[in-house]
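K.L.:
sequence and predicted structure are below.
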Amino acid sequence: MNSPTLHLDRLDAALFGLDDVVVDSALLHAAAWQRTFDSFLRRRGRRAGLHSTEGTGDGTRIPSFELPGDYLRYAAGRTTAEGVRGFLTARGIALADHSPAPGEETVRTLADHKDACFGEEVRRVGVNAYHASVDLLRDLAARGVRLAAVAGDRSCEQLLSAAGIAGLFDVCVDGGDTTLLGLPALPDPGLLLEATRRLGVSPRRTAVLSGSLVGVEAGWHGCFEPVVAVDRYARADDFYRRGAHVVVRDLAELVLSGRCRQELLAHR
């Protein structure tokens, strides 16, 4: 079987998702999501006067946040608020996005709680970058390919700093930019297109490397080429259905071919 190849004569830039692609942070995200929703459902059950930790006012049991399924379905690659809405909707729970009443639980309060839990997990456990991903980033940069880090939530700078790899990227965009600029959330390609705008490159000459279904779908909708899915949970068929051109288990599988124009000119 031939190794999947990145043809550098066709590339000016590459956009890297962080979770499961560059850093091993997905399990920390998942743990923070589980803590957030488990505590929310316990509080909801107590208010309803139930003995069960999860339930509704009529005694119907609400399934708790399950790993890794619920994380991959509702949260991976999305803004924190979108992850909250997705899980609550799946469990038949409606909350307002915001509320003027102090102490009332909303989508925003749950999102803030999840982000705080994630920060605690990062400080407690730490974050490591995948060696193959760091090697690829350095190789691409040496060949003149511009690099951007992309995160659907607001964790981009936090993760890069914790892993000690902030200096590898030219640009960092995340859910904070989505809010600030009024961009639609992934799988809309707006955040990816903002990264290419800052880099001054065309999506047609920009690779997207993502570990989430919504990230891959955004790359396909934005006409990026190639779209590479990093599949650490055996979901290759799902990634191909969302628009991936290539699916790998680890970035060590990728082979670089050719040199960018910048390197060719430097050797003339």
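P.N.:
Received the coordinates, thanks.

K.L.:
alpha carbons only for contacts and neighbour counts from here, please
P.N.:
Fine.

K.L.:
distance of the spatially most central residue of the chain from Ala26?
P.N.:
In the chain, the C-alpha nearest the mean C-alpha coordinate belongs to Gly77, at 3.1 Å (Cα atoms, centre = their mean). Noted for Gly77: a distance of 10 Å to Ala26, by Cα to Cα, to the nearest Å.

K.L.:
dropping in the other structure now:
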Amino acid sequence: MNKGMDAPSGTGPGPSGVDGLGPGIRACLFDLDGVLTRTASLHATAWKQTFDTFLRSYDAEHHLEYKPFDKEHDYEEYVDGKPREDGVRDFLASRDIHLPEGTENDPSGMNSVHAVGAAKQDAFLTLLNEHGPQVFEGSVRFVRAAKSEGRLCAVVTSSANCAAVLQAAGIDGLFDTTVDGNDVTSQHLKGKPAPDSYLAAAKALNVEPSAAAVFEDALAGVESGRAGGFGVVVGVDRLGDGQGERLSRHGATVVVKDLAELLTAEAAG
């Protein structure tokens, strides 16, 4: 967990800038990939490369018809927003494939859950180096407006690459604390859709969950916000095609296509 500064006690939001959260919301907790940065597509591509390589080999060995990983349905349903190894387990279980767990030291490969996870990490880092992280400008404007009102801001992500992505995107200085995949492992937190990581961020900021808003683009993420009893759960619909309805069904209390929709006209301009 990276805590950038001490959380001020009793600080409330100011009078302008952010709409739709309510005056009792003192903290904003943001998912990273797909909410703040355009890295969700890189993760989806890395998962597809990894799983397709695995499935070609596995299906050929077991005389099965090869069915590739679907970057939209399979990504959203089984891996988006979850810790890496949970994503491996859940997707492979959907194909009735069960690998040994292995260990965190397993090299990139296909013979264990951790080895497949390591292969995905290698693929993601290659893509990140090639393309770099791009931010959603509306989200950055929203974070700046929220902080100008005295609201605390945190990043809560299942990714172990949080610090590197924030730094590369030039937005690491905007946040009071982060809870990432490394913290999930070291603190033995349950991954999303469990609320543990968001609750850990609220605790680090000395804010009750009811006084915090969660911002998520993943179904597992809005589920974790609902399970944690957070005051507002904002679903960010980056996909269209019914994604907004799915986010609502899974726990979002507000759905927007971009966080700029939650800014006042003055702040948005």
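P.N.:
Happy to help now that I have it. Source: prediction; values computed, not measured.

K.L.:
about what we covered before: aligned partner of the residue nearest to the centre of structure 1 in structure 2?
P.N.:
Using TM-score structural alignment, the equivalent of Gly77 of structure 1 in structure 2 is Gly81.

K.L.:
assign that match to helix, strand or coil.
P.N.:
Judged by DSSP: H, G, I helix; E, B strand; the rest coil, the three-state class of Gly81 of structure 2 is coil.

K.L.:
ok so, going back, wait, doesn't the residue nearest to the centre of structure 1 sit right on Ala151?
P.N.:
Yes: at 6.7 Å, Gly77 of structure 1 and Ala151 qualify as touching, with contact defined as Cα atoms under 8 Å.

K.L.:
overlap in contacts of these two?
P.N.:
Taking Cα atoms under 8 Å, 6 or more residues apart in numbering as the contact rule, the neighbours common to Gly77 of structure 1 and Ala151 are Asp19.

K.L.:
hey, which helix is longest across structure 2?
P.N.:
As far as residue count goes, and with DSSP state H defining each element, the longest helix of structure 2 is helix 40-61.

K.L.:
please report how far the match of Gly77 of structure 1 lies from Glu61 of structure 2.
P.N.:
31 Å.

K.L.:
you'd agree Leu147 of structure 1 is in a strand?
P.N.:
Yes: the assignment for Leu147 of structure 1 by three-state DSSP puts it in a strand.

K.L.:
can you tell me which residue in structure 2 aligns to it?
P.N.:
Alignment note (TM-score structural alignment): Leu147 of structure 1 maps to Cys153 of structure 2.

K.L.:
can you pull the contacts of Pro68 of structure 1?
P.N.:
Taking Cα under 8 Å, 6+ apart as the criterion, Pro68 of structure 1 is in contact with Ala30.

K.L.:
again, only using 10 Å
P.N.:
For Pro68 of structure 1, the contacting residues are 26-27, 30-31, 34, 233, taking Cα atoms under 10 Å, 6 or more residues apart in numbering as the criterion.

K.L.:
what comes up buried for stretch 22-29 of structure 1?
P.N.:
Buried residues in stretch 22-29 of structure 1, counted by 16 or more other Cα atoms under 10 Å: 22-26, 28-29.

K.L.:
nearest to Val122 of structure 1, of these?
P.N.:
Leu28 (7.0 Å; Cα to Cα).

K.L.:
roughly how far does the counterpart of that closest one in structure 2 sit from Leu125 of structure 2?
P.N.:
Residue correspondence to structure 2 (TM-score structural alignment): Leu28 of structure 1 is matched to Leu42. The spacing between Leu42 of structure 2 and Leu125 of structure 2, counted by Cα to Cα, is 9 Å.

K.L.:
what's the overlap in contacts for the two?
P.N.:
In terms of Cα under 10 Å, 6+ apart, Leu42 of structure 2 and Leu125 are both contacted by the residues 131-132.

K.L.:
just the strands in the stretch 51-200 of structure 2 please.
P.N.:
Taking DSSP state E, counting those that start in this stretch as the criterion, the stretch 51-200 of structure 2 contains strands spanning 152-156, 177-179.

K.L.:
nearest to Ser248 of structure 2, of those?
P.N.:
Across those (criterion: Cα to Cα), the nearest stretch is strand 152-156, sitting at 19.9 Å.
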